[in-house]
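Chemist: Need a 3D model of the following:
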Amino acid sequence: MSAFSLAYLDIPIGVSGDMLLGALVDAGLELAILQAALDALPIPGVHVEAAQVRKRGIAATQVTIRAPRQNQHRHLADIQAILQRSALPEAVQRQSLAVFRRLAQAEARVHGVQPEEVHFHEVGALDAIADVVGVVAGVQALGIEMLYASPLPLSHGQVHTEHGLLPVPPPAVLALLEGVPVRGIDVEGETVTPTGAALVTTLAAGFGPPPPMQLARVAHGAGAREFPLPNIVRLLLGRATAVGAATGAREETLVLLATNVDDMNPEWLAPLLEDLLAKGALDAWLVPLSMKKGRPGFEINVLSPVTAVDSLKAHIFAHTSTLGIRQLAVVRHALPRRQEVVETTYGTIRIKVAEYAAGRYRAAPEYEDCRAAARAHNVSLAEVYAAALAAWRDRG
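Modeler: You can find the predicted model right below:
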């Protein structure tokens, strides 16, 4: 696991793509790695520069993307084609496209069109494409497995756009922040850009206070504009706290996926849970619900490691009727455990053994082993369980 497997993004005043790039470079991302990611795009002439600046006395890194100016308005399909023609790793392509897809969905809601019909203005420019790809590639290069963020700030005022003068935050930014904790700040001017909002809401697993971590580094990324407050983002990097002091439990940062359905055949839900577990879910369960208009339904819950989130979400969308999935970062306290094997009159049975206090253990026979043994010997599951536990205790 990387020393920077866990990160927290503190957003005091605002966020943009170049501010996120600055924080990543300040955290140790080499410019050569960032430039290599941009060179992998089928777009010539895109270069990255970094400089040390001070914002209200705080040292920070400011990154600037130099790209040819174009008057071309791109659609989502155009962005997808650029990414697919690139030499970027598949994971960077996929996550970068997810950022632009989220942008397209937000713009589509604002303008009352389909996401495929949205033509990007500022966020379709080459420097914005480079911002997105650079941030996604940078997060992966630093080995950040889980990113959290603070509630996003809402400033006030007006901003000039391709659609004319709009209130701050612009409608597309507010659409991107739906379902995300926000807070008001007494600052005039646009501080959260569409690109910044799309990146944070796509990449962050959760929002709120910093998670428990062993802090290794603090990095600052600077924005170009000046405000009464320091125009920076702070990136706290480290790793999850490894051991609980009292119980010896290991703290694990995981992701909880949840969605409600009331229009599916219940017979399809049991195999769905089995498939999710086979695809890497740590746990999956159903909760009966009474939904709108008194309809019976179910809440589908999936506990996932960070690395399996994307594939599990894709499976839920493909195999259920849901139109949306809630995603929440959670901390699980897991007892140290090991697997042992015991011999019984019904055959070999595996047992999970957990230490819940110093020198005190709890054992649980593996269900599948017990079920197979019970069927083979035509006895009850309870008898096999009891025999396995007795054999384990007899070993001392």
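Chemist: Could you use CA atoms for every contact and neighbour count after this?
Modeler: Fine.
Chemist: right, and Ala364 touches Val353 too?
Modeler: Yes. With contact defined as C-alpha atoms under 8 Å, Ala364 reaches Val353; the gap is 6.6 Å.
Chemist: more crowded one of those two?
Modeler: Val353 (18 against 15; other C-alpha atoms under 10 Å).
Chemist: The nearest residue to that one once chain neighbours are set aside in helix, strand or coil?
Modeler: Sequence neighbours aside, Ala363 is the residue nearest to Val353 in space, at 4.5 Å (criterion: C-alpha to C-alpha, 6 or more residues apart in numbering). Using DSSP: H, G, I helix; E, B strand; the rest coil, the structure places Ala363 in strand.
Chemist: residue contacts, Ala363?
Modeler: For Ala363, the contacting residues are 351-354, 389, by C-alpha atoms under 8 Å, 6 or more residues apart in numbering.
Chemist: can you rerun that using 10 Å?
Modeler: Ala363 is in contact with 337-340, 351-355, 388-389, 392-393, counting by C-alpha atoms under 10 Å, 6 or more residues apart in numbering.
Chemist: Second input sequence below; structure requested for side-by-side comparison:
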Amino acid sequence: MPPTATIAYLDCFAGISGDMVLAALIDAGLPPEVLRRGVDRLGLGPVDLDIQTTRQQGLRAVRVQVGGGGDQPLRTLADLLAILHRSGLAAEITAPAGRVFHLLAEAEAKVHGTSIDTVHFHEIGAVDTVVDVVGAMIGLHHLGIGELVSSPVPLGHGFIDCAHGRLPLPAPAVCELLRQVPVYGIDCTTETVTPTGAALLKSLATGFGPMPPMTIAATGCGAGSRPLAGNRPNLLRLIVGTQRPVAEAQRVEIIETNLDDWSPEGFPYLSELLLASGALDVNIAPIQMKKGRPAFRLQVICDPVHGDVIKAAILSETTAIGLRFRTEERLTLGREPVMVATRWGSVAAKRVMRPSGAEICPEYEECRRIAADHQVPLPEVYREVLRAGEEKPR
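Modeler: This is a model prediction of the structure:
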């Protein structure tokens, strides 16, 4: 594993669209000739990529306009997947592009009351959308971006005219695609998030929130095609950097609830259940609630990917009728399992990498087992493991 990993942050302060993502990737370092070679392999006819530098509110950005390709037919999901298959592009490009098209098909089918196999794409099947999606994957692959985090997404209001007629904003397909994605409304009567942009975000983003810790290597700005109200620059900013890979999550979700009518005798079972569901830590503390009632505060720390399962378990196994949750950053020391030689045989421990140097830490369950098996005081086992660890752990 390399000492650093490439990560990127999508700063969607004005929204997101497929052409904005592609333009931001170009500005961040994707060579236009690499993009053109990949697009040529799609077999869409003579495609024109007009890549220009522009300015909005004094900020320089790249704008991409896709043209040519002649008259494009209405396409189904199968047609779009066939284009990817025939292209011969790397699987690291075609597989995620296929997932984006699949998400678009699911959303369109849901809002129009049909199946994903029979839904016909209009704007989505056009050459510019196909190029935006595949081009984004080419850019991510070329820049080596392995993780993509996004800010919450601003949504405008009003109406937009499309092949289906006049639709409200946010477009129905956008609302469907952005389920479980943090959004907020702004006073803007322009489409700020397109279905393609929403699908790219839903498919690629591994998390939403503030910019994660990174060493910035490049920044790209992609310009949108429509002016926004309130002098808001219609730009998408992509910040690319490096992070140290870790064996455990450094961005965690904290889930809490106060329980004043729950028997704590169920806590050991609940704790085991939550840990088995992906919790990193589970704790309970006595508190005093309103009207002087004694209660307990249950807190769970978990990787955000396990958050939904853990919330469901808490609501099912306790008397909680509501939960609080937030995302926080954490710093953990590197550690590895080791075996140390003691007079009771080899004992499992862990080596913790502190700034001052490596330190051996006994494992409680292992020490408890030895103390019980050999009828010796637990502190004596701890001292023996620490002494043995100072010599030469394996």
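Chemist: intersection of neighbour lists for Ala364 and Val353 of structure 1?
Modeler: 339, 392.
Chemist: if we can go back for a sec, now intersect the contacts of Ala363 of structure 1 with the helices, please.
Modeler: Residues of these located in helices (DSSP state H): 388-389, 392-393.
Chemist: What remains of the residues you listed if I keep only buried residues?
Modeler: 388-389, 392 (16 or more other C-alpha atoms under 10 Å).
Chemist: So which bits of the lengthiest helix in structure 2 are buried?
Modeler: Among the segments of structure 2 that qualify as a helix by DSSP H, the longest is helix 91-112. Within helix 91-112 of structure 2, the residues scored as buried using 16+ other C-alpha under 10 Å are 93-110.
Chemist: same check, this time on stretch 152-165 of structure 1
Modeler: Under 16+ other C-alpha under 10 Å, the buried positions of stretch 152-165 of structure 1 are 152-156.
Chemist: where exactly do the helices run in the stretch 101-250 of structure 1?
Modeler: 126-141, 171-176, 194-203 (DSSP state H, counting those that start in this stretch).
Chemist: Name the residues that touch the second one?
Modeler: Around helix 171-176 of structure 1, the neighbours that count as contacts under C-alpha under 10 Å, 6+ apart are 102-111, 154, 168-169, 177, 180, 182, 192-202.
Chemist: switch to 6 Å and redo it
Modeler: Here helix 171-176 of structure 1 makes contact (C-alpha atoms under 6 Å, 6 or more residues apart in numbering) with 106-107, 194.
Chemist: try stretch 141-151 of structure 1
Modeler: 2, 4-10, 181-182, 204-208.
Chemist: any idea which of those is closest to His47 of structure 1?
Modeler: Leu9 (25.2 Å; C-alpha to C-alpha).
Chemist: Next, the mean deviation of the particular helix or strand that has that closest one in it compared to structure 2.
Modeler: Counting by DSSP states H and E, the element that carries Leu9 of structure 1 is strand 6-10. Compared with structure 2 after the fit, strand 6-10 of structure 1 shows a mean deviation of 1.3 Å (mean C-alpha distance after the TM-score superposition for structure 1).
Chemist: Need the residues that contact that strand.
Modeler: So strand 6-10 of structure 1 is contacted by 144, 146-150, 233-239 (C-alpha under 6 Å, 6+ apart).
Chemist: Stretch 217-234 of structure 2 too?
Modeler: 14, 20, 23-24, 27-28, 56, 61-63, 188, 235-241.
Chemist: so of these, which ones are in strands?
Modeler: 56, 61-63, 235-241 (DSSP state E).
Chemist: By neighbours, which of those residues wins?
Modeler: Most surrounded of those: other C-alpha under 10 Å gives Leu235, at 31 neighbours.
Chemist: Map that residue onto structure 1.
Modeler: When structure 1 is aligned by TM-score structural alignment, Leu235 of structure 2 is paired with Ile232.
Chemist: need the contacts of helix 171-176 of structure 1 in TSV with distance to Val136 of structure 1, can you?
Modeler: As requested, these are exported to TSV (distance: C-alpha to C-alpha, whole Å):
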residue	distance to Val136 of structure 1
Ala106	20
Glu107	21
Pro194	16
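Chemist: Among those residues, which one sits closest to Phe317 of structure 1?
Modeler: Looking across the contacts of helix 171-176 of structure 1 and measuring by C-alpha to C-alpha, the closest to Phe317 of structure 1 is Ala106, at 19.1 Å.
Chemist: what about the nearest residue to Thr191 of structure 1 once chain neighbours are set aside, how many neighbours?
Modeler: Distances taken as C-alpha to C-alpha, 6+ apart place Gly14 nearest to Thr191 of structure 1, at 4.4 Å, with adjacent residues excluded. Around Gly14 of structure 1 sit 24 other residues, with neighbours defined as other C-alpha under 10 Å.
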